[in-house]
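In: Provided below for reference: sequence and predicted model.
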Amino acid sequence: MVVQEFTVDLNKPLVFQVGHLEERYQEWVHQPIVSKEGPRFFASNTMEFLTRTKWWAVPVIWLPVVCWMSIKSIRMGHAIHEVALMASFGIFIWTLIEYTLHRFLFHIETKSYWTNTAHYLLHGCHHKHPMDSLRLVFPPAATAILCFPFWKLVVFFATPSTTPALFGGGLLGYVMYDCTHYYLHHGQPSKDPAKYLKRYHLNHHFRIQNRGFGITSTFWDIVFGTLPSSNAAGKRY
């Protein structure tokens, strides 16, 4: 008896389908569908709503938090230039977090039902539908949940007065990352470095998906040897 392989029906909610692909999931999810129309994830309208986020929600929600964190460190005795330096260091650390998460978590290989499902929700959907404008930035509720362990990590390493500025800098780095990511997909830059970064990132999506993990810069790709070859990175889209 021949068992027919499972096929994803793109006209039905996708999230609880993709896990059934098992070992074939990785191949399927890295074959992008270039359409500005995003797929439906869930049958529930409430769950579906929670997966969709306008890009401008990220700066509107999180930049006031960044400002509040900076002011908090100033009120605890630090000069403005000191807070600026700490925030800059926080941004720098964020770029490493950005690279690490993208390379080692977002591109983890899965094959079981639930790991495939979790990967699709986390990052696989973005590679399958890279032009879905409402799923390019992280939902604010999820960001708020993830902020808690990162805050605790900064508290562990920093002093009470430097923690807010460092955390605020990291949060600012995240805002820059998500807004840059959206722009690289939907903006039309005419000059470098934005033009180069757009070409670099789309190369990651459409040609060599196991390299080019940086979004806001190529620095950590250079450091860790995941920079695509000059020929690959030079391809235009």
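Out: Looks like it arrived, so ask away. Residues are numbered from 1 along each chain as shown.

In: please count neighbours and contacts with C-alpha atoms only from this point.
Out: Will do.

In: number of nearby residues for the nearest residue to Gln188 once chain neighbours are set aside?
Out: Spatial nearest neighbour of Gln188, chain neighbours left out: Lys195 (7.7 Å); criterion: Cα to Cα, 6 or more residues apart in numbering. For Lys195, the count of nearby residues is 14 (other Cα atoms under 10 Å).

In: surely Lys195 meets His186?
Out: No: counting by Cα atoms under 8 Å, Lys195 does not reach His186; the two are 12.0 Å apart.

In: now do the buried residues in stretch 76-93.
Out: For stretch 76-93, the neighbour count (16 or more other Cα atoms under 10 Å) marks His78, Val83, Ala84, Met86, Ala87, Ser88, Phe89, Gly90, Ile91, Ile93 as buried.

In: just give me the longest helix of the chain.
Out: helix 163-186 (DSSP state H).

In: elements contacting it?
Out: Under the contact criterion of 3 or more Cα pairs under 8 Å, 6 or more residues apart in numbering; DSSP states H and E, helix 163-186 touches helix 57-75, helix 80-100, helix 140-157, helix 194-206.

In: please repeat the previous calculation with a cut-off of 6 Å.
Out: Here helix 163-186 touches helix 57-75, helix 80-100, going by 3 or more Cα pairs under 6 Å, 6 or more residues apart in numbering; DSSP states H and E.

In: any buried residues in the shortest one, and which?
Out: Right, the one you point to is helix 57-75. So for helix 57-75, counting by 16+ other Cα under 10 Å, buried means Val58, Pro59, Trp62, Val65, Val66, Met69, Ser70, Ile71, Lys72, Ser73, Ile74.

In: any idea how far Thr51 is from Pro140?
Out: 10 Å (Cα to Cα, to the nearest Å).

In: so what's the closest residue to Gly169 other than its chain neighbours up against?
Out: Spatial nearest neighbour of Gly169, chain neighbours left out: Ala87 (3.8 Å); criterion: Cα to Cα, 6+ apart. If a contact means Cα atoms under 6 Å, 6 or more residues apart in numbering, then Ala87 has Ala165, Leu166, Gly169 as its contacts.

In: try it again with 10 Å
Out: Applying Cα atoms under 10 Å, 6 or more residues apart in numbering to Ala87 gives the contacts 66, 69-70, 81, 93, 162-173.

In: comparison target below:
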Amino acid sequence: MPANRPASAQSREQSIRLFDNPVLESLSHVHPIMPLLVWLPVAAWLLVRAVTVHGIGPVGLAGIGIAGLVTWTFAEYSLHRFLFHYPAKSRLGQRFVFLFHGVHHDTPQDKTRLVMPPVGAALILGVLWLLFSSVLPHPWAEPFTAFFLLGYLVYDYIHYATHHFPMRHPLLRFLKRYHMQHHFAAEGGRFGVSSPLWDWVFGTYHPPRGR
């Protein structure tokens, strides 16, 4: 099994080999355009069905859209804080956390590990679809899932941009500084990537320093 940490000479842009098996290793890398190619058509199809099959109008779409997007931001925060930064004690738990997120902190500029591979995302989405469709009355699960997916795509590309683009717009520049200081500042916290909303709510917000 490959080592869990890169050698000190490795740059932050280099990839760490995670698996001896070449198939598993290849699946752990993904081109950043892939989530858009996979999930945008799914979201569009669900929204078209919401309008043409279920007859949901603009007001209904706006309401369920806000719900789906806000739910995504909460999921983003919760996964990042409680799963990706889980303080595992066992070797197996530490390996799990490293595979999901620790590798990103060790090589944060690795372009092939900044977005989630579609295979893993599909498994998670399958579980979420079962949850959404059991909690939400028909036909609201479909547009809710569509907006949840759109929130995920916004997160993915904000995350990618914070690591690889200058982001000169004031709001985007704030998000870049905020996330970079999640990586490199001593305070910790700052678990929101697309929004600091839940950091404010749960007390993990720290104002980004500098300009």
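Out: Nice, thanks for sending it over. Small disclaimer: the values here were computed from a predicted structure and weren't measured.

In: with respect to His126 of structure 1, which of the buried residues of helix 57-75 of structure 1 is nearest?
Out: Nearest to His126 of structure 1 out of the buried residues of helix 57-75 of structure 1 is Val58 (Cα to Cα; 17.4 Å).

In: which one in structure 2 is aligned with the closest one?
Out: Aligned by TM-score structural alignment, Val58 of structure 1 pairs with Pro35 of structure 2.

In: how about Leu121 of structure 1?
Out: Match for Leu121 of structure 1 (TM-score structural alignment): Leu99.

In: can you tell me how far that match sits from Gly126 of structure 2?
Out: 21 Å.

In: so between the two, which is more surrounded?
Out: Under the neighbour definition other Cα under 10 Å, Leu99 of structure 2 and Gly126 were set side by side, and Leu99 has more, 16 against 11.

In: let's verify the more buried one: helix, strand, or coil?
Out: helix (DSSP: H, G, I helix; E, B strand; the rest coil).

In: and the residue of structure 1 sitting at the aligned position of Val70 of structure 2, how far from Ser217 of structure 1?
Out: Counting by TM-score structural alignment, Val70 of structure 2 lines up with Phe92 in structure 1. Using Cα to Cα, we find Phe92 of structure 1 at a distance of 11 Å from Ser217 of structure 1.

In: repeat for Arg40 of structure 1
Out: Distance from Arg40 of structure 1 to Ser217 of structure 1, by Cα to Cα: 32 Å.

In: in terms of neighbours, single out the busier of the two.
Out: Ser217 (20 against 16).

In: name the nearest residue to that one, sequence neighbours excluded.
Out: Leu197 (7.3 Å).

In: list the contacts for the equivalent of His54 of structure 2 over in structure 1?
Out: His54 of structure 2 maps onto Met76 of structure 1 when the alignment is built from TM-score structural alignment. Residues in contact with Met76 of structure 1 (Cα under 10 Å, 6+ apart) are Pro160, Ser161, Thr162, Pro164.

In: CSV for these, including distance to Ala232 of structure 1 and neighbour count?
Out: Shown next, in CSV, are the contacts of Met76 of structure 1 (distance: Cα to Cα, whole Å; neighbours: other Cα atoms under 10 Å):
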residue, distance to Ala232 of structure 1, neighbour count
Pro160, 46, 13
Ser161, 46, 17
Thr162, 42, 24
Pro164, 41, 29
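
In: Glu27 of structure 1: which of the residues you listed is nearest?
Out: Pro164 (42.5 Å).

In: for the counterpart of the closest one in structure 2, give me its contacts.
Out: Under the alignment by TM-score structural alignment, Pro164 of structure 1 pairs with Glu142 in structure 2. By Cα under 10 Å, 6+ apart, the contact set of Glu142 of structure 2 is 43, 45-50, 54, 64, 129, 132-133, 136, 148.

In: with Leu46 of structure 2 instead?
Out: Neighbours of Leu46 of structure 2 in contact, by Cα under 10 Å, 6+ apart: Leu40, Val53, Ala141, Glu142, Pro143, Phe144, Thr145, Ala146, Phe147.

In: what do you get if the cut-off is 8 Å, keeping everything else the same?
Out: Going by Cα atoms under 8 Å, 6 or more residues apart in numbering, Leu46 of structure 2 touches Glu142, Pro143, Thr145, Ala146.

In: quick one: Thr115 of structure 1 from Arg40 of structure 1, how far?
Out: Counting by Cα to Cα, the gap from Thr115 of structure 1 to Arg40 of structure 1 is 20 Å.

In: I'd like the distance between the match of Val70 of structure 2 and Tyr120 of structure 1.
Out: 28 Å.

In: what lines up against Ala141 of structure 1 once you look at structure 2?
Out: So Ala141 of structure 1 corresponds to Val119, using TM-score structural alignment.

In: and the closest residue in space to that match that isn't next to it in sequence, how many neighbours?
Out: Nearest residue to Val119 of structure 2 in three dimensions, chain neighbours excluded: Leu27, at 8.0 Å (Cα to Cα, 6+ apart). As a burial measure, Leu27 of structure 2 scores 13 neighbours (other Cα under 10 Å).

In: one step back: show me the contacts for the match of Leu121 of structure 1.
Out: Leu18.

In: counterpart of Ile222 of structure 1 over in structure 2?
Out: Counting by TM-score structural alignment, the partner of Ile222 of structure 1 is Trp200.

In: and that match, which of the three is it?
Out: helix.

In: ok, back up a step: distance of the alignment partner in structure 2 of the residue nearest to Gln188 of structure 1 from Arg211 of structure 2?
Out: In structure 2, Lys195 of structure 1 lines up with Arg173, judged by TM-score structural alignment. From Arg173 of structure 2 across to Arg211 of structure 2, the span is 8 Å (Cα to Cα).

In: ok, Val97 of structure 2 - contacts?
Out: Taking Cα under 8 Å, 6+ apart, one finds Leu83, Phe84, His85, Tyr86, Ala88 in contact with Val97 of structure 2.
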